[in-house]
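> fold the following and give me the result.
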Amino acid sequence: MSGYAISVNTGIAHLVLTRPKAGNALVAGFWNRLAPEIAALDRTGNVRAMVLSSEGSIFCAGMDLGEFAGGIPDPDSPAARESFYHLALSLQETFSCLERARFPVSAAIQGACLGAGLELAAACDLRYASSDAYFRIEEVNTGIMADVGALQRLPKILPEPVVKEMAFLGRSLGSIEAAKHGFVADVADHAAGALHMAMTAAQRVCEMAPVAIAGSKAALRWARDHSVPDALEWSARTQSALWSTQDIAASLQARRSGTLPEHEPLLPKASFGL
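The predicted model follows:
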């Protein structure tokens, strides 16, 4: 059991968490399967945007604590701790794959977004929330440090004092405050409204030149973690590689005629020997 389903329609992938009775808590199947599936979607070049949503009244309650039914992991030797390190890296990759994908990922969030659920949302490019949504670094309330992205990504988006209160005090951040600080792009009255916003964003992305979108996402990710001069150098080199007179001409013609442009598609990621 993975606890999610993915469908693709007209270039938009829709990932839905499907365990509403369990608060859409993330089970082992989710952690083991998601990264390879996202990589496969990204490899084809056919997906232009992704929307992430969930069934029920709760977006995601975090990691399913039932995974610890056999006992809480207790790496009690150097070899066991070295092995545990690789487990942590594997869990981090589950969300980092969304950040690295060539297509933008928009999340529609309702109700509780806790722990690993918050870290999942933080790895998305855009977040839209219902008015009842709230966000919390839940790990600190269970005696552990958050380790799959909250403490690394949130400080790049939210003010440092807000993140520290969430990390040290287990403070919840409501949707309105989250929007005020820029973590949430917009707030809807209800879950359906948030999903509509996310889908509308995805549809708009699909009207853009795929190479330009992929390059923009990569440039933003690079700039986040590098100095302005380094990021400008990277951007100049990348622009020289991605510049498409065909896409520019198609965009200008579409603007004049009031129609949708026909852009060059992304190609599948190249593989050696294939």
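> alpha carbons only for contacts and neighbour counts from here, please
OK.
> off-centre distance for stretch 176-187?
16 Å (C-alpha atoms, centre = their mean, to the nearest Å).
> stretch 205-223 now?
On C-alpha atoms, centre = their mean, the centre of stretch 205-223 falls 15 Å from the chain's centre.
> show residues contacting it.
The contact list for stretch 205-223 (C-alpha atoms under 8 Å, 6 or more residues apart in numbering) reads 11-12, 48-49, 100, 102-104, 230-231, 234-235, 238-239, 242, 247, 260-261, 263-266.
> another one to check against the first:
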Amino acid sequence: MLTKTHECFDVSIEDRIAHIRLNRPQAMNTMNKAFWNELPEIVRDIDVNARARVIVISSTGKHFSAGMDLSVFAGGEKTGHDRYILAEALRSNIKRIQETFNCLEEARMPVLFALHGGVIGGAVDMISAGDIRWCTKDAFFSIMETNIAMTADVGTFPRLQRYIPEGWVKQMAYTGMRLPAATAKEIGLVNDLFDTQEEMLAAVMDVARQIAANSPLAVTGCKALINYGRDHSTADTLDYIGVWNAAMFPPPHMAEAFKAREEKRPADYPDLAPLRTTPM
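Down below sits the predicted model:
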């Protein structure tokens, strides 16, 4: 098992499953400056180097995350510039922060979230960029930004309404309310509820093992095509599926799948190839 500790995260990789845990429970796992740098570094390393076939993200302490750490807002004052120049710089900074969660959606392998306690503010942005979510019965979700006189800006609005009805997104955003776990399941934000974090993690890891046992090429194809279909017309998506399968339909992998079933053993599939990090 490969393990590594960062300022904001613990990372372990075992049986082709990468488990990323938020590890600042004393600070309610708020998202400080290190968080925004470490998360994309961790996820892109797993993705680019094909270190795992699925990523699970969970947390420690009382809450999954209380959202943005106030220290992120400190020290950004620039003197000698008018407000229009400062506004343009802020827009660029927001875009860089948004890219931190984009890496979850862009990763070739599925990203699964195991949630408990408060999932607040930036944490809602974060989980919206994942593939599947589960939570404990004590969990709640809040677009907290409205309550501190700002508008959520790191991914909640373009992504959350893909999973839940627009009316619920608007009610959460306009009021800053706490959405309870039972309602989150009812409207489709999470797949299931659990009494304890231990029970939830066991179930999520079971799903992760099922994913890891399948062909990585087929799984990444599913993620790519589902995400493409979400953002494009049916006709465009069907055409893209045809192009994908024309290029990457794998008869040897299928033969291995059938042989493994016949022999009643796990199939042995090749991992995804590492990606280039430079043009040449």
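> just the ones of the contacts of stretch 205-223 of the first structure in strands?
The strands, defined by DSSP state E, take in 12, 49 from the contacts of stretch 205-223 of the first structure.
> any of the contacts of stretch 205-223 of the first structure buried? List them.
Buried members of these, counted by 16 or more other C-alpha atoms under 10 Å: 11-12, 48-49, 100, 102-104, 231, 235, 247, 261, 263, 266.
> still on that earlier bit, now, the contacts of stretch 205-223 of the first structure that are in helices?
Among these, DSSP state H puts 100, 230-231, 234-235, 238-239, 242, 247 in helices.
> between the buried ones among the contacts of stretch 205-223 of the first structure, which sits nearest residue 123 of the first structure?
residue 100 (9.3 Å; C-alpha to C-alpha).
> measure the alignment partner in the second structure of that closest one to residue 242 of the second structure for me?
Correspondence of residue 100 of the first structure to the second structure, assessed by TM-score structural alignment: residue 106. Applying C-alpha to C-alpha, to the nearest Å, the value for residue 106 of the second structure to residue 242 of the second structure is 21 Å.
> quick one: the helices in the first structure?
Going by DSSP H, the first structure shows helices at 28-44, 78-100, 116-122, 150-153, 160-169, 175-180, 191-206, 210-224, 228-242, 245-257.
> residues in contact with the longest one?
Right, the one you point to is helix 78-100 of the first structure. Counting by C-alpha under 8 Å, 6+ apart, helix 78-100 of the first structure makes contact with 31-32, 34-35, 38-39, 75, 105, 119-120, 123-125, 147-149, 218, all of which sit outside it.
> repeat the analysis, applying 6 Å as the threshold.
35, 75, 120, 123, 148 (C-alpha atoms under 6 Å, 6 or more residues apart in numbering).
> distance from it to the second structure after superposition?
Once fitted to the second structure, helix 78-100 of the first structure is off its aligned match by 1.1 Å on average (mean C-alpha distance after the TM-score superposition for the first structure).
> again, but for the fifth one
Compared with the second structure after the fit, helix 160-169 of the first structure shows a mean deviation of 0.7 Å (mean C-alpha distance after the TM-score superposition for the first structure).
> matching residues in the second structure for that helix?
Mapping helix 160-169 of the first structure onto the second structure (TM-score structural alignment) gives residues 166-175.
> residue 146 of the second structure pairs with which position in the first structure?
Using TM-score structural alignment, the equivalent of residue 146 of the second structure in the first structure is residue 140.
> got a list of what its match touches?
Residue 140 of the first structure sits in contact with no residue, where contact means C-alpha under 6 Å, 6+ apart.
> returning to what we had before: tell me which of the buried ones among the contacts of stretch 205-223 of the first structure is nearest to residue 159 of the first structure?
Nearest member of those to residue 159 of the first structure, counting by C-alpha to C-alpha, is residue 231, at 22.3 Å.
> without its sequence neighbours, what residue ends up closest to the counterpart of that closest one in the second structure?
Using TM-score structural alignment as the criterion, residue 231 of the first structure maps onto residue 237 of the second structure. Closest residue in space to residue 237 of the second structure, ignoring its immediate chain neighbours: residue 229 at 5.2 Å, by C-alpha to C-alpha, 6 or more residues apart in numbering.
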